[in-house]
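K.L.:
After the sequence you'll find the predicted model.
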Amino acid sequence: MTSTALLPAASTAQLALAGSLLDRLRATTTEARPDEQLEALTLAVAADLPVLLWGEPGIGKTAALTQLAASLELPLTTVIASVHEPSDFSGLPVVGDDPAVQGVPMAPPQWAVELVRAGRGLLFLDELSTATPAVQAALLRVVLERRVGTLQLPPGVRIVAAANPRASAADGWELSPPLANRFVHLYWVHDPEVVVRGLGGVWPRAELPRLDPDRMAEAVDLARRAVCGFLRARPTLIHRLPSTETRRGGAWPSPRSWEAALTLLAFGTAADVSREVLALLVRGAVGDGPGLELLAHLDRMDLPDPESLLAVPPTAELPVRGDLRQAALESVVAAVGARPERARWEAAWGVLVRAMESGAPDLLVAPATALAALRRDDWEVPAAMERLAAVVGLTRRADRSVAGVAAAVRR
């Protein structure tokens, strides 16, 4: 009887020891060390943009968010999207005394009320790719407008989500294009050194970017000039919905995502982040192709305005460096394509002649071909094209317009 009576006490003692051992295992520290993806995440959080972390199961997305919340001293609220109903995000209808007069308010869930009460926090929407289309639709207002039912989340709340690719998600769905386009997409991968040191008890420290107050105005001006100048030269990229369902569930260009890219570029400039971190963020907002093109455009910010080149073709000042010169010529062609007029088309040929006189003629093949394709049937071939006949002849006559122009020049 005595041994039986001692068993509960012995079990309790062992459980206490087990708890003590678990506490020791969970006791970790952090260190300041370069971590590009963590730096990109914290900058997007500082910019108050919703972030979506993509990664295979077990890669450490949830652990990264937990550590981020602890480092930033933000209360963490985790909501598993796939186990909730649409009404948990759009609000539950509550019938009052006289709904015909007062209407039917949509009561928010408890987690939203607690976030409002705290006034700040990190809302973590986990397992987003396992949420049904109906739940994804209900999340649209939460992510963009920060509204849950009739409740407005305070400005101090930041939103981060996590998802597994559909192939590795349990009963996974592709993200709907409207929901996907509201996020900055970051692809979370493991760094062996980070994992090893973390399991040893030392993880990278998540720190908010240090914004330079003296560079605020410069950062905003640069971001606006870069994005607006790029889209002026590449107007077809302002909105481009991908053709496949999988790509629509990721980052793609739209006016909304370009606004996010502009914000990230301004924050990145003010914080003086590395080019690698800036690339992760910009590509995560508008997609790989458009993002890389914007980054290349940043390198060419000193390129001349295509309208100024079209205004004075004979004396146009073109960059000396080959890639920048070709980019300048392509921007001239794009400007004509955006506003095709005969006088502008002829002026563009004058710019190409100027480029041939002052640089390598092989750079003219692509812009000359594209410019020839813009010709209207009632536009005569300008005299400037006679000097470019050999260059145009090098191109593959891919369409009837180019073939017609080349034939007219050879007459």
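P.N.:
Yes, it's here.

K.L.:
From here on, just use CA atoms for contacts and neighbour counts.
P.N.:
Fine.

K.L.:
Give the helix, strand or coil label for residue 174.
P.N.:
Following DSSP: H, G, I helix; E, B strand; the rest coil, residue 174 is assigned to coil.

K.L.:
one more structure, for comparison:
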Amino acid sequence: MSSQSAVREAVAVAVAANLPVILWGAPGTGKTSSVLALGARLGLPVEVVVGSIREPSDFSGLPVLRDGGTWFAPPRWAERLAEAGHGLLFLDELTTAPPAVQAAMLRVVLERTVGDLTLPDEVRIVAAANPPDQAADGWDLSAPLANRLIHLHWQVEAAGRVDFSYRRPSRRAGAHPEIVVPAMVSPVPAVAVVIDTSGSVTEPRLDQLLTELTGILNGVAGPNRRLRVICCDVAAHPVQEVRRAADVRLTGGGGTDMRAGLAAATALRPRPDLVIVLTDGQTPWPERRVAAEVVVCLIGEDGHAPEWAAAVRVPKEDRS
């Protein structure tokens, strides 16, 4: 899984938890299309509101006379979300919105209120912004608004065969045999796996963890490649390099502390691009993001993952 895929999963987790989240990334890198695809996947209507072309009244409402009093009428995008009863509100280009517009957006994010209309609880908020140095006429994100959002960094990554290598000849070399032509190769992320082998992980769950490891070996490591695996209970055990899940020596059985496992994984050299943690989630976690992208695969329904990591929950198998 690429770091961009991990960010997509993290956004999905934030949306499921109804926590407002912001994606930081350069212009034209697919942030909007990713949010639209998430809405389609979840069956949610998506309203895209571009901050750079909006006025404060688009969020605070326009004053109109109604029933002898003043009513701050919401815009149509807010009415459509209210009528649907659920959806994704995508606030785009926040750092190209003037400070007055950002101030008006704060009430939408904080109170879920647009004018005199309160959005349903099932309306999720996702935002996107370009760093000010990459946005034309940009402003810094205001501190009150920034403090209400979970911040994720959107990175563009190469896909397919995009780099050159002399390790194997190019198919075009026959046309000019006197010239050594490099072949195109695909980037392969460095992956490490931390397996929870504490006493709380039962034998059936260990079997599930090894099944997930087989999928990781096939999908991420690829054929004939070794995967670095660390077993961890209350301490991290020595790293193992394996080609098959059956090659892993499951060591442990004591308490649980995935902080030790993540510290050992990020201390590996070369440092992994991605660390996958296979666990029941009944463990303490580092308070801050570690020096690699992390995906937590949770077995069962009891445990939890840290807020800064992407999480995938695998239901406990019924062996009855």
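P.N.:
That came through fine. The model shown is predicted, which means the values in this text are computed figures rather than measured ones.

K.L.:
Can you calculate the TM-score here?
P.N.:
Overlay of the two chains. TM-score (TM-score structural alignment, normalised by the length of the second structure): 0.50; 176 aligned residues with a Cα RMSD of 3.1 Å.

K.L.:
Apart from its neighbours in sequence, what residue is nearest the residue nearest to the spatial centre of the first structure?
P.N.:
Most central in the first structure under Cα atoms, centre = their mean is residue 285, positioned 0.9 Å from the mean C-alpha point. Leaving aside its chain neighbours, residue 285 of the first structure sits nearest to residue 184 (4.7 Å; criterion: Cα to Cα, 6 or more residues apart in numbering).

K.L.:
Need the residues that contact the helix or strand where the residue nearest to the centre of the first structure lies.
P.N.:
In this structure, residue 285 of the first structure sits in helix 275-286 according to DSSP states H and E. With Cα atoms under 8 Å, 6 or more residues apart in numbering as the test, helix 275-286 of the first structure has contacts from 36-37, 39-40, 44, 183-186, 251-254, 257-258, 260-261, 264-265, 268, 289-292, 295.

K.L.:
How about stretch 109-117 of the first structure?
P.N.:
77, 88, 89, 91, 92, 121, 148, 151, 152, 153, 154, 157.

K.L.:
Can you check which part of the second structure that stretch sits on?
P.N.:
Across the second structure, the stretch matching stretch 109-117 of the first structure (TM-score structural alignment) is residues 75-83.

K.L.:
Report the angle between the helix or strand where residue 259 of the first structure lies and helix 275-286.
P.N.:
Under DSSP H and E, the secondary-structure element containing residue 259 of the first structure is helix 255-271. Orientation check (axes from the mean of the first three to the mean of the last three Cα atoms, to 10 degrees): helix 255-271 of the first structure against helix 275-286 gives 160 degrees.

K.L.:
mind listing what's buried in helix 255-271 of the first structure?
P.N.:
Across helix 255-271 of the first structure, burial judged by 16 or more other Cα atoms under 10 Å covers 256-271.

K.L.:
Are any of the contacts of helix 275-286 of the first structure buried, and if so which?
P.N.:
Using 16+ other Cα under 10 Å, the buried members of the contacts of helix 275-286 of the first structure are 36-37, 39-40, 44, 183-186, 251-254, 257-258, 260-261, 264-265, 268, 290-292, 295.

K.L.:
Chain neighbours aside, what residue packs nearest to residue 112 of the second structure?
P.N.:
Spatial nearest neighbour of residue 112 of the second structure, excluding adjacent residues (Cα to Cα, 6+ apart): residue 119 at 5.4 Å.

K.L.:
Aligned to that neighbour, what sits in the first structure?
P.N.:
Taking TM-score structural alignment, residue 119 of the second structure has residue 153 as its aligned residue in the first structure.

K.L.:
is it true that residue 329 of the first structure touches residue 352?
P.N.:
Yes. Between residue 329 of the first structure and residue 352 there is a contact under Cα atoms under 8 Å: 7.3 Å.

K.L.:
Residue 245 of the first structure maps to what in the second structure?
P.N.:
Checking TM-score structural alignment: residue 245 of the first structure goes with nothing.

K.L.:
Cool, thanks, talk later.
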